[in-house]
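Novice: 3D, please:
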Amino acid sequence: MSRIGKKPISLPAGVEIKLDGQNVTVKGPRGVLNQSFPPGISIVQEEGQVLVQRASDAKQDRAYHGLSRALLANMVTGVSSGFEKKLEMVGVGYRASMQGKKLVLSIGFSHPVEIDPPEGIEFEVPAVTKITVKGIDKQLVGNTAAVIRKIREPEPYKGKGIKYENEVIRRKAGKAGGR
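Specialist: Okay, the predicted model is just below:
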């Protein structure tokens, strides 16, 4: 039995789960998320808890058991408290700003880079060199943060670029002096 899959998911106050066959809708104070689960997985709701069970010990069902439980737990967390990823910009003259809902980055290109937020994502710029990506869908938040980071990935010599807040950039030694 999957150690993750057999853990029950507790429902916080204000979160409702609607089961419709293999489709699950989770509704909470921050929004609504929908997910379709594979046929070998069943979801059961009992007194403030949700259990994810598998139909058999087939390899495919075992593989989906922990995954389905993790996806459902992320949906519950997303609609109750949400997710966020923090990015930092390192480099002289690198800065971020907001134009309405758009994120505008000045990162050493000849033009500012403008990023429109996807549906369900919002950007915040708490400081000139810090960006926060917020949303209720964990996968979308992480993907959007990765897209922003990819615009100017940190380089190993000076560490300039856009990096995650706690990311450690492995540095390389530069050229040795010419004597």
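Novice: Every contact and neighbour count from this point should use C-alpha atoms.
Specialist: Fine.
Novice: which stretches of the chain form strands?
Specialist: Taking DSSP state E, the strands of the chain run over residues 9-10, 16-20, 23-28, 31-36, 41-46, 49-54, 83-90, 95-99, 102-106, 113-115, 121-127, 130-135, 161-164.
Novice: who wins for proximity to Ser2 among the ones you listed?
Specialist: strand 49-54 (9.9 Å; CA to CA).
Novice: quick check: angle from the closest one to strand 16-20?
Specialist: Interaxial angle of strand 49-54 relative to strand 16-20 (axes from the mean of the first three to the mean of the last three CA atoms, to 10 degrees): 30 degrees.
Novice: Show me what strand 49-54 is packed up against.
Specialist: When contacts are defined as 3 or more CA pairs under 8 Å, 6 or more residues apart in numbering; DSSP states H and E, strand 49-54 packs onto strand 9-10, strand 41-46, helix 59-80.
Novice: structure for this one too, so we can compare:
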Amino acid sequence: MSRIGNKSILVPSGVTVTISDANIVTVKGPKGTLEQQFNEVLDIKLEDNQIVVKRPDNEIFTRKIHGTTRALLQNMITGVTEGFKKQLEIRGVGYRAQLQGKKLVLQLGFSHNVEVEIPANINVEVPKNTDIIISGIDKAAVGQFAAEIRAFKKPEPYKGKGIRYVDEFVFRKAGKTAK
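Specialist: Next comes the predicted model:
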């Protein structure tokens, strides 16, 4: 029994949802449009401003994708109404970030600057040279881009230098002790 999959999704006013026969769902809202194709095994219906996801049987595969499909639909609706945001912070002497057009330039202690091309559906802000705010309507794209930026210099446990999420806790280790 899927607790998440059985919940209906309320469609807010100002959002239009169209569902085709091949389970291609298009969600249009004030922030933009998202489209995704879901598995045809599931039955996705729009009834009285609510999206209901039902599964035809209790096969293992359909049970697996039932809750996932419902969560993805909820994320699409949240994305076109509110959007998603990830905040990164850079720690380290001389480490900084800046925007140059559609590129994010990072100085992370390497002999060269790291230049990252910003995807079309993502907005990046650099309010301070040590803070990066990534926002967009697609939750997966925002999270993936934030993870790619973080992967350039992950926070290390001894001095805590690197790129980390704002709410991330980095476990600090003690260094070597002198005799």
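Novice: Tell me which of the helices and strands packed on strand 49-54 of the first structure sits most buried.
Specialist: helix 59-80 (a mean of 20; mean count of other CA atoms under 10 Å).
Novice: Chain neighbours aside, what residue packs nearest to Ser10 of the first structure?
Specialist: Once flanking residues are discounted, Ser10 of the first structure sits nearest to Gln49: 4.5 Å by CA to CA, 6 or more residues apart in numbering.
Novice: That neighbour: what's it in contact with?
Specialist: Applying CA atoms under 8 Å, 6 or more residues apart in numbering to Gln49 of the first structure gives the contacts Pro8, Ile9, Ser10, Leu11.
Novice: Now render these as CSV, adding distance to Phe37 of the first structure.
Specialist: Output for the contacts of Gln49 of the first structure, formatted as CSV (distance: CA to CA, whole Å):
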residue, distance to Phe37 of the first structure
Pro8, 17
Ile9, 16
Ser10, 19
Leu11, 19
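Novice: Pick out the most distant pair among the residues you listed.
Specialist: The span of these, defined through CA to CA, is set by Pro8 and Leu11 at 9.6 Å.
Novice: Common neighbours of those two, please.
Specialist: In terms of CA under 8 Å, 6+ apart, Pro8 of the first structure and Leu11 are both contacted by the residues Gln49, Val50.
Novice: Touching, Thr16 of the second structure and Pro30? I think so.
Specialist: No: Thr16 of the second structure lies out of contact with Pro30 (CA atoms under 8 Å); the separation is 9.9 Å.
Novice: higher neighbour count, the two?
Specialist: Set Thr16 of the second structure next to Pro30 and count neighbours by other CA atoms under 10 Å: Thr16 wins out with 15 against 12.
Novice: Could you tell me which residues make contact with the more buried one?
Specialist: Counting by CA under 8 Å, 6+ apart, Thr16 of the second structure touches Val27, Lys28, Gly29.
Novice: and which of those residues is nearest Glu35 of the second structure?
Specialist: Among the contacts of Thr16 of the second structure, and counting by CA to CA, the member closest to Glu35 of the second structure is Val27, at 6.3 Å.
Novice: Give me the nearest residue to that closest one, chain neighbours excluded.
Specialist: Spatial nearest neighbour of Val27 of the second structure, chain neighbours left out: Val17 (4.7 Å); criterion: CA to CA, 6+ apart.
Novice: any idea how far Thr33 of the second structure is from the one you found?
Specialist: With the distance defined as CA to CA, to the nearest Å, Val17 of the second structure ends up 10 Å from Thr33 of the second structure.
Novice: what's the overlap in contacts for the two?
Specialist: Common neighbours of Val17 of the second structure and Thr33, using CA under 8 Å, 6+ apart, are Thr26, Val27.
Novice: Thanks again, I'm all set now.
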